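Asks: Next one to model:
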Amino acid sequence: MIARGGCKVLELAILGALKEKPMYGYELKKRLSDLLGHLWKISYGSLYPALKRLESKSAVERAYTVKAKTRNRYVYRITPEGEEAFQRLLVDTRKRSEITDADKFSIRLAFFQYMEPEMRLWLLERRKNYLEERLNEMSGTSKSRYKDTDSYRQGLYTHRQELLKSDITWLEDMIESERDHIQESKKDKESKKDKETLTVEERGGEKLVIDDGSIKNMTPLQA
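Replies: Below you'll find the predicted structure:
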């Protein structure tokens, strides 16, 4: 469960959820529970103070009200300032715990679609390197530390190792997929650039070389 630095993490999650669409409090709480429920129990006691903080920073605003049976509901939406704040929080990994803490890493992973591909790849590789260090440490001390322990503790230790191996394998797949995505994007950009900078058309016995939409050269076609 997330504890230290929880305010910033909650603000990141709220801004990320509001990027999807404007929401009122109950709807926002439900969406955050769907996103973070396995990491953090979202309560109104933490949600509304966080919304108030974000409002004071002009990152969130009350767009309009929705009439309800008992009282009107405020619908919150992210502002341009909030968009900038979200991006800053999303890529702020100055603290090592943003990589090593599984919950904090998972929250960023939930909003990976809003990151640049190179940043996603960097975070995935950092997380994988950290888990590999953990696994190597466990493997190096397993024989001496658990030599005389009972089978239950040995089983727990083995289980932890298997979880680390599973996470590393999953990250390797994610990294490979991200690298492929980056390469494909580069190829698409290069192909698009080539088409924009040089287009050859044949018209009435002439070859028109068109650069960025304007004719740069005109030569007769060879018979």
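Asks: make it CA atoms for all contacts and neighbour counts henceforth
Replies: Will do.
Asks: wait, Thr79 sits on Val60?
Replies: Yes: using C-alpha atoms under 8 Å, Thr79 is in contact with Val60, at 5.5 Å.
Asks: which one of the two has more residues nearby?
Replies: Neighbour comparison, Thr79 and Val60: the larger count goes to Val60, with 24 against 19 (by other C-alpha atoms under 10 Å).
Asks: surely that one meets Tyr74?
Replies: No: using C-alpha under 8 Å, Val60 makes no contact with Tyr74, being 11.7 Å away.
Asks: Next, the second sequence, to be compared with the first:
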Amino acid sequence: MTKRSDSLDMAVIGLLLESPLHGYELRKRLNLLLGWSRLLSYGSLYPALKKLLRQGYVTDAFEPDAVARRQRITYTITDAGREHFAAQMSESGPAAWEDDAFDVRFSFFAQSAGDVRLRVLEGRRARLQERLERIRPVRAGADRYAQELHRHRVESVERELTWLTGLIETERDSHQHQQTNTTPDK
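Replies: From the prediction side, this is the model:
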């Protein structure tokens, strides 16, 4: 999963795991979930849904809508969609901690195993540490606005690193606690 469209597909399947949804409600929930800088358009959502239908990950059904006096399409996840989502959530390589992919994956982290979550969090932290090293030096001769934007970017990455470090510590503690509670007594 490397492209924004792949992230959208994963988010759609993840939401449909919770319950069947029609397009309007799906778009509304996606906008809340993804928090992308601009709202998701129907022009992006419906092609994604058509692709997921072709791949067999979702099905559609027409249902009457008493309020609008017309039929609406409700989308439901298939068994193949569940398997695909589970496979995606078990991946922990570099694509899992890129910006858009990480946000979507993190939204459904409860669906991942603890060791996968930990690898993804650690990978994201390593990626951000690399980014911080690249952006930290201030460009010589930059005006005050460029300097402020630079400072904002550095502080944003530093805040996310602090947040990730806390999540990693919590995840490690939880993992150790689970191992302690599942170790048989001698």
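Asks: Drop the TM-score for these two in here.
Replies: The TM-score (TM-score structural alignment, normalised by the length of the second structure) is 0.86; 184 aligned residues with a C-alpha RMSD of 2.3 Å.
Asks: part of a helix, is Tyr75 of the second structure?
Replies: No: applying DSSP: H, G, I helix; E, B strand; the rest coil, one finds Tyr75 of the second structure to be strand, outside a helix.
Asks: Which residue is the nearest non-sequential neighbour of the spatially most central residue of the first structure?
Replies: Centroid check for the first structure by C-alpha atoms, centre = their mean gives Phe112 as the closest residue, at 1.8 Å. In space, and not counting its chain neighbours, Phe112 of the first structure is closest to Arg120: 6.7 Å by C-alpha to C-alpha, 6 or more residues apart in numbering.
Asks: Touching, the one you found and Ala110? I think so.
Replies: No: counting by C-alpha under 8 Å, Arg120 of the first structure stays clear of Ala110, with 11.5 Å between them.
Asks: Comparing these two, which residue is more hemmed in?
Replies: Taking neighbours as other C-alpha under 10 Å, Arg120 of the first structure and Ala110 compare with Arg120 leading, 21 against 13.
Asks: Residue in the second structure paired with that one?
Replies: When the second structure is aligned by TM-score structural alignment, the residue opposite Arg120 of the first structure is Arg117.
Asks: I'd like to know how far the aligned residue in the second structure for Glu162 of the first structure sits from Trp97 of the second structure.
Replies: Correspondence of Glu162 of the first structure to the second structure, assessed by TM-score structural alignment: Glu155. The gap separating Glu155 of the second structure from Trp97 of the second structure is 19 Å, by C-alpha to C-alpha, to the nearest Å.
Asks: Gln71 of the second structure: helix or strand, and which one exactly?
Replies: Assigned by DSSP states H and E, Gln71 of the second structure belongs to strand 70-77.
Asks: Read off where that strand ends up in the first structure.
Replies: The aligned range for strand 70-77 of the second structure is 71-78, by TM-score structural alignment.
Asks: Run through who's touching the matching stretch.
Replies: By C-alpha atoms under 8 Å, 6 or more residues apart in numbering, the residues outside stretch 71-78 of the first structure that reach it are 15, 18-19, 21-25, 59-67.
Asks: Grab the longest helix from the second structure for me.
Replies: Selection of the longest helix in the second structure by residue count, based on DSSP state H, yields helix 144-182.
Asks: dump the residue contacts of the match of Glu162 of the first structure.
Replies: Contacts of Glu155 of the second structure by C-alpha under 8 Å, 6+ apart: none found.
Asks: who touches the helix or strand hosting Lys216 of the first structure?
Replies: Using DSSP H and E, Lys216 of the first structure sits within strand 214-220. Identification of contacts with strand 214-220 of the first structure by C-alpha under 8 Å, 6+ apart yields 205-210.
Asks: Any chance of these in TSV with secondary structure and distance to Phe86 of the first structure as columns?
Replies: Below are the contacts of strand 214-220 of the first structure laid out as TSV (DSSP: H, G, I helix; E, B strand; the rest coil; distance: C-alpha to C-alpha, whole Å):
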residue	secondary structure	distance to Phe86 of the first structure
Gly205	coil	57
Glu206	strand	54
Lys207	strand	51
Leu208	strand	48
Val209	strand	45
Ile210	strand	42
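Asks: which part of the second structure lines up with stretch 19-35 of the first structure?
Replies: Going by TM-score structural alignment: stretch 19-35 of the first structure matches residues 17-33.
Asks: Which positions within that stretch qualify as buried?
Replies: Residues of stretch 17-33 of the second structure classed as buried by neighbour count (16 or more other C-alpha atoms under 10 Å): 17, 20-23, 26-27, 29-31.
Asks: Next, please give the residue ranges for the strands of the second structure.
Replies: 21-22, 58-65, 70-77 (DSSP state E).
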